[in-house]
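Asks: just to be clear, the model below is a prediction. Sequence and coordinates:
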Amino acid sequence: MKIHLKRLNENYHFETKNERGDVVHLDNKSEPNPQGASPMELLLMGIAGCSSIDIVMILKKQQLEMTNLEMDVEGFRVDGAIPNVFTRIHLKIIIDGDIPENKAKRAVDLSLEKYCSVAKMLEKTAEITTEVILNGSPVNK
């Protein structure tokens, strides 16, 4: 796996490209008009994407189809710490569809505890917590 990064302006706007040509823009979030996500935001996007792919895959293998999957991810850091790593990450997973509550919860747990490579890396510095909402109702832990 390889990524190429190129600086696009005199400040912090960068373009990254993978071997397939997919482009992601990065910037410093403290800039007045950032032109991309910050690297730390990309980490949160990474755990959201990685876990979502797992959840879809796990439920599809059980022949359970979702009508919707959304995720809100919030990262928490200690102000002023250097490096300023995430100490806690909370994922709110919103699933809609004809899916039993225990299957939805199990898919989320399997993703974060076993399959999601991003979560497995981030759990070394951050406590990862979840909240599952199925068809508008919270799923009991």
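Replies: Great, that's in hand. Residues are numbered from 1 along each chain as shown.

Asks: could you use CA atoms for every contact and neighbour count after this?
Replies: Will do.

Asks: helices of this structure, residue ranges please.
Replies: Using DSSP state H, the helices of the chain run over residues 39-61, 101-110, 117-122.

Asks: nearest to Arg88, out of those?
Replies: Closest to Arg88 of the helices of the chain is helix 117-122 (C-alpha to C-alpha; 9.3 Å).

Asks: pull the residues that contact the closest one.
Replies: Residues from elsewhere that reach helix 117-122 (C-alpha atoms under 8 Å, 6 or more residues apart in numbering): 46-47, 50-51, 112-114, 128.

Asks: for PyMOL, what selects the buried ones among these?
Replies: Remark: buried members of the contacts of helix 117-122, expressed as a PyMOL selection using 16 or more other C-alpha atoms under 10 Å:
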select buried, resi 46+47+50+51+112+128
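
Asks: got another, please set it beside the one above:
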Amino acid sequence: MSNKITTVWKGGMKFESDNPSGKTVMMDTDVEGSNERFGLSPKAMMLSSLAGCSGLDVVSILDKMKIDGYDFKMDVEGELTDEHPKYYHTVTLDYHFTGKDLNEKKIKKAVDLSIEKYCGVMEMFRRFAKINTNIHFHNS
């Protein structure tokens, strides 16, 4: 299976990239002398892709386990190398679950399945970065 995208320069430091779903995303970076941004930075989007991939796994697995009544968010922090080309050498992914009477055992199982088996983006990150993961339960 392969994916193909097309990325088009939109002037300045802006690029628009499509997706096999037909949706698009705007990318740019900081421009000296300007604080206006039009899109997401490519490196930060990598972290978003990691969270999205794992999050989709977790929600799908929990749905199959008939687990509901929770709120879920992820914080991802990537540490870049000092030298060019700068890449993430360490990434920390914190899974936060909030709710009453959270089924911590099943939630942990769902997260572990994503981390260890299903999340392809996580596997890609493992090729160049140390991955740290933490699960936080916030009972409301």
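Replies: Nice, I can see it. Since the model is a prediction, treat every value here as computed from it, not as a measurement.

Asks: what do we get in the first structure for Lys108 of the second structure?
Replies: Matched by TM-score structural alignment, Lys108 of the second structure corresponds to Lys105 in the first structure.

Asks: you'd agree that match is up against Leu134?
Replies: No - here Lys105 of the first structure does not reach Leu134: they are 9.1 Å apart, not a contact under C-alpha atoms under 8 Å.

Asks: what is the burial count for Asn102 of the first structure?
Replies: 11 (other C-alpha atoms under 10 Å).

Asks: follow-up on the earlier one: can I get the contacts of helix 117-122 of the first structure in JSON lines with distance to Ile99 of the first structure?
Replies: As requested, the contacts of helix 117-122 of the first structure are arranged in JSON lines below (distance: C-alpha to C-alpha, whole Å):
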{"residue": "Gly46", "distance to Ile99 of the first structure": "25"}
{"residue": "Ile47", "distance to Ile99 of the first structure": "23"}
{"residue": "Cys50", "distance to Ile99 of the first structure": "21"}
{"residue": "Ser51", "distance to Ile99 of the first structure": "17"}
{"residue": "Leu112", "distance to Ile99 of the first structure": "19"}
{"residue": "Glu113", "distance to Ile99 of the first structure": "21"}
{"residue": "Lys114", "distance to Ile99 of the first structure": "21"}
{"residue": "Ile128", "distance to Ile99 of the first structure": "24"}
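
Asks: tell me the one of the contacts of helix 117-122 of the first structure nearest Met57 of the first structure?
Replies: Once C-alpha to C-alpha is applied, the member of these that ends up nearest Met57 of the first structure is Ser51, at 9.8 Å.

Asks: how close does that closest one sit to Lys120 of the first structure?
Replies: 11 Å (C-alpha to C-alpha, to the nearest Å).

Asks: overlap of the contact sets of those two?
Replies: Leu112.

Asks: now the most centrally placed residue in the second structure. Nearest residue, chain neighbours left out?
Replies: The residue lying closest to the centre of the second structure (C-alpha atoms, centre = their mean) is Ala51, at 2.3 Å. Spatial nearest neighbour of Ala51 of the second structure, chain neighbours left out: Met74 (6.5 Å); criterion: C-alpha to C-alpha, 6 or more residues apart in numbering.
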